[in-house]
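# Show me how the following folds:
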Amino acid sequence: MLHVTPQRILVVGAGHVGLYAALRLSQKLRSREAQVIVVDPQPHMTYQPFLPEASAGNISPRHSVVPLRRVLRKCQIVSGTVTRIEHARKVATVQPIVGPAREIEYDHVIVAPGSVSRTLPIPGLREHGIGFKTIGEAIYLRNHVLDRLDVAAATRDAATRRRALTFVFVGGGYAGIEALAEMEDMARDALRYYPELAPEDMRWVLVEATQRVLPEVDRDMGAYTVQELLKRRMDIRLDTRLESCVDGIVTLSDGDSFPADTIVWTAGVKPSPMLDATDLPRDERRRVTCLPTLQVVDGDRVVDGAWSAGDCAAVPDLTKAPGAYCSPSAQHAVRQAAQLADNIRRVIRGKAPLPYKHKHAGSVASLGLHKGVAQVYGVKMTGLPAWFMHRTYHMSRIPSFNRKVRVVVDWSLAFLLKREAVSLGQLHDPREEFLEATPELKPKAGAGR
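Here you go, the predicted structure:
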């Protein structure tokens, strides 16, 4: 009997594309056909649509992440960072969390490191800004906002209070709008425990460089969102750019300037810089160039054994005019991952890959508890129905039955119990108190001779 060596499939990144593709491959391919290896520096996949709810305390942060070793039991998990891909040799260099780097050979590689925040060279942004792409950033933002309420309640200085209660969000896409709305909703709810403060003491500012928010939906839905935020006394600055935030002094392109302790950057994403350390073809936006089949393509030549999808890939959108590409959304990423996995299976079994084609179903967004906006297959909804659709859709999309149950339990408890409004700021510097309590040892005289 002829012995066939299993194909080695290397998955770079365990985000939406990496996790879903690896899970499907491990389910659809037999062990004698392929071995799936997943490399990611984090032991979990973050379901990013739940970051605003996790930050606002509607669900536990642990329930918005998916443990890789629990879900991908048939895959080999390598906790580390891919530092280089030499596809000409079909070899990837991996730096484990601890220890020397190692090389992993493969037959197929799925390049899906995702994206990072697209920042600009704005003075002060590096020192005073915070992103909103990871669970760590979401937890930090929650603790920071609640800590600012404590600062404002404790001080008698009006300037200190105004600065502490000024919260600036830069970027009017889904990430920015949901983060702003959920955090304001949480802070307003927390004020019941702060008799020293009133809702009108808080200032929530949205800075958007274009003339509209939520570009993924029609203009009337974006206008509705702005009107709803204005009803909550938020300061919406459209067609405005952040010019500087040196020393926490926010300076805008409309000439306004004010101090703020909280500056959240959600103004778009760009492909992971990890792609710079590969020999794969890229377009002018630094995305990996792909065919509709999710195969990497260099001009007219298909790059054998190389696949990509998601935020870091330029995938033609066959539902639109020629030259259009799929948007960097979780909706496309999850569906591309399934098609990509199926295509690798087809190639391994000697069949031709099939093109990815999916018309964007629409978008849903939460604007806080019981508030939302949705546009799905042309049907537009607002308020409670949109909020319910938002929750239903994302609950159905988060991987594993275990996560679904935990999220539903969190939501059910939220109907019965009041939201927790306490800052756990010590999480971000847990050794500070211990260091203060532990005396520093001075070198003994004559030591080192």
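# When you work out contacts or count neighbours from here on, use the C-alpha atoms and nothing else.
Will do.
# Check the gap between residue 109 and residue 415 for me.
Residue 109 sits at a distance of 45 Å from residue 415 (criterion: CA to CA, to the nearest Å).
# Neighbour count for the two, which is higher?
In terms of neighbours (other CA atoms under 10 Å), residue 109 is the more surrounded of residue 109 and residue 415; the figures are 25 against 10.
# doesn't residue 304 make contact with that one?
No. No contact is recorded between residue 109 and residue 304 when judged using CA atoms under 8 Å, the distance being 9.7 Å.
# Now do the contacts for the residue minimising distance to the centre of the chain.
Per CA atoms, centre = their mean, the C-alpha nearest to the average position across the chain is that of residue 133, at 3.5 Å. The neighbourhood of residue 133, defined by CA atoms under 8 Å, 6 or more residues apart in numbering, consists of 48, 51, 116-117.
# Second input sequence below; structure requested for side-by-side comparison:
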Amino acid sequence: MYTALGLQKKLRNGQATVTVVDPRSYMTYQPFLPEAAAGALEPRHVVVPLRKVLRRCNIITGRVASIAHQDRKVTVEPEAGEPYDIDYDILVVALGSIARTLPIPGLADCGIGFKQVEEAIALRNHVLEQFDIAASTTDEEVRRRALTFVVVGGGFAGAEALGELENMAQYARRYYPRIGKGDMRWVLVDAAERILPEVGDEMGVYAVEELSNRGVEIRLKTFLNSCENGHVVLSKGKPFDSNTIVWTAGVKANPVLADSDLPLDGRGRVTCTADMRVAGTDDAWAAGDNAAVPDLTADDPDAVCAPNAQHAVRQAKLLAKNIVATLNGEQPKEYRHKYVGSVASLGLYRGVAHVYGVKVKGFPAWFMHRTYHMSKMPTFNRKARVLVDWTMALLFRREVVTLGRMRMPRDEFRRAAAPKD
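Okay, the predicted model is just below:
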């Protein structure tokens, strides 16, 4: 979206036609997904509608099935109808990444992802549904299973999702007199020695202490072996049952790239030069999670930029300038950005940060997290809506209501319309 927006602004009328192909009609600002899941932000305010922002671009809602750069063709699978090919002169590959999963028994059936806004909404509804189940049953096993929540992956997505959801659950508990604080069980599982490695060792230790003080079980150097039918078996400790298994254990480049003739590195990302041109081509470019762009600020000459939003947004903006420069006969610029640090939220008024070598924790880090990400939120419209949501949250209590049955809007009608025996 950022690349298309830059091209839309910088290209002269009639100079080129920009076509954007995406399976969703909006861009998701992923750093705000935990707050959307916890109800602190309206889900519609963490996404940017492409057709509203990219008014001078041609938007196609469909999935890219394959790329044949030698023939200058992209095969698109639309929402409905038969696949078709799109011809192009210049290609920008910004397919991003998908969840990196493992062949763990039961994961595909029981796991819940946390990368798209629909997953965040579903997870919020699901957690609150478990409260309804636990408060309405007389079966202790059903109750225990409903109130056990497992998050696999201790990076940004996992730690922030758990922190926000646990915070929301503790607030929601006041409306469920039969559910005590000790009835809930939150488990964070990670194969590494610490969580949130991006914020450094000291802040990672603080994050563990903060979550542990809130009753969260931190299982480090631990693997999920299986979760068939919600029966969780870890590499350490006793097995237990859970209705909620959230998978946030890393990402990988979009597998569509494997069905292309573009050069890929060992991790399946497009091999790029420092100006984000696809290696060996003059008319193909790439940026973001699916691009292996050399990190010119690193000491290692073979280092590439990490797949995170900090690089992706900056790469996208420079990429638009580079494409326009080449169209005007000018030389593109190399991407160079020194990593400034990281911020992470652990729930309301709690956070950790390591920015420009300065370590911050607690409320100041939480405030830095909100301030930074609001500044990076695309469009003034969305910035204003996010700010209003936060202001309303200060004035009024959270809404604790599940709309999970919206996934099945016709069930009640089907029962009413079913023929009677």
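# Residue in structure 1 paired with residue 221 of structure 2?
Counting by TM-score structural alignment, residue 221 of structure 2 lines up with residue 239 in structure 1.
# now residue 113 of structure 2
Under TM-score structural alignment, residue 113 of structure 2 pairs with residue 131 in structure 1.
# Leaving out sequence neighbours, find the closest residue to its match.
Here the nearest residue to residue 131 of structure 1 in space, its sequence neighbours aside, is residue 265; by CA to CA, 6 or more residues apart in numbering that works out to 5.0 Å.
# pretty sure that neighbour contacts residue 137?
No. Look at residue 265 of structure 1 against residue 137 with CA under 8 Å: they stay out of range, at 10.9 Å.
# Could you count how many residues lie near residue 330 of structure 1?
Counted by other CA under 10 Å, the residues lying close to residue 330 of structure 1 total 18.
# For it, which non-adjacent residue is closest in space?
In space, residue 330 of structure 1 is closest to residue 16, 6.8 Å off (CA to CA, 6+ apart).
# so how far is residue 65 of structure 1 from that neighbour?
With the distance defined as CA to CA, residue 16 of structure 1 ends up 11 Å from residue 65 of structure 1.
# now residue 436 of structure 1
34 Å.
# quick one, which of those two is more surrounded?
Counting neighbours by other CA under 10 Å for residue 436 of structure 1 and for residue 65 shows that residue 65 has the greater number, 20 against 9.
# Now do the same for residue 367 of structure 2: its match in structure 1.
For residue 367 of structure 2, the aligned position in structure 1 is residue 388, judged by TM-score structural alignment.
# Let me fix that, I meant to ask about residue 61 of structure 2.
For residue 61 of structure 2, the residue aligned by TM-score structural alignment is residue 79.
# ditto for residue 401 of structure 2
With TM-score structural alignment as the criterion, residue 401 of structure 2 lines up with residue 422 in structure 1.
# same thing with residue 291 of structure 2?
Using TM-score structural alignment to pair residues, one finds that residue 291 of structure 2 aligns to residue 313 in structure 1.
# In contact with the match of residue 367 of structure 2, which residues are there?
Under the criterion of CA under 8 Å, 6+ apart, the contact list for residue 388 of structure 1 reads residue 370.
# Which parts of the stretch 151-300 of structure 1 are helices?
158-164, 174-190, 219-231 (DSSP state H, counting those that start in this stretch).
# what stretch of structure 2 does the shortest one fall on?
Think helix 158-164 of structure 1. Counting by TM-score structural alignment, helix 158-164 of structure 1 lines up with residues 140-146 of structure 2.
# Report the mean distance between the matching stretch and its aligned residues in structure 1.
If you overlay the two and look at stretch 140-146 of structure 2, the average distance to its match in structure 1 is 1.1 Å (mean CA distance after the TM-score superposition for structure 1).
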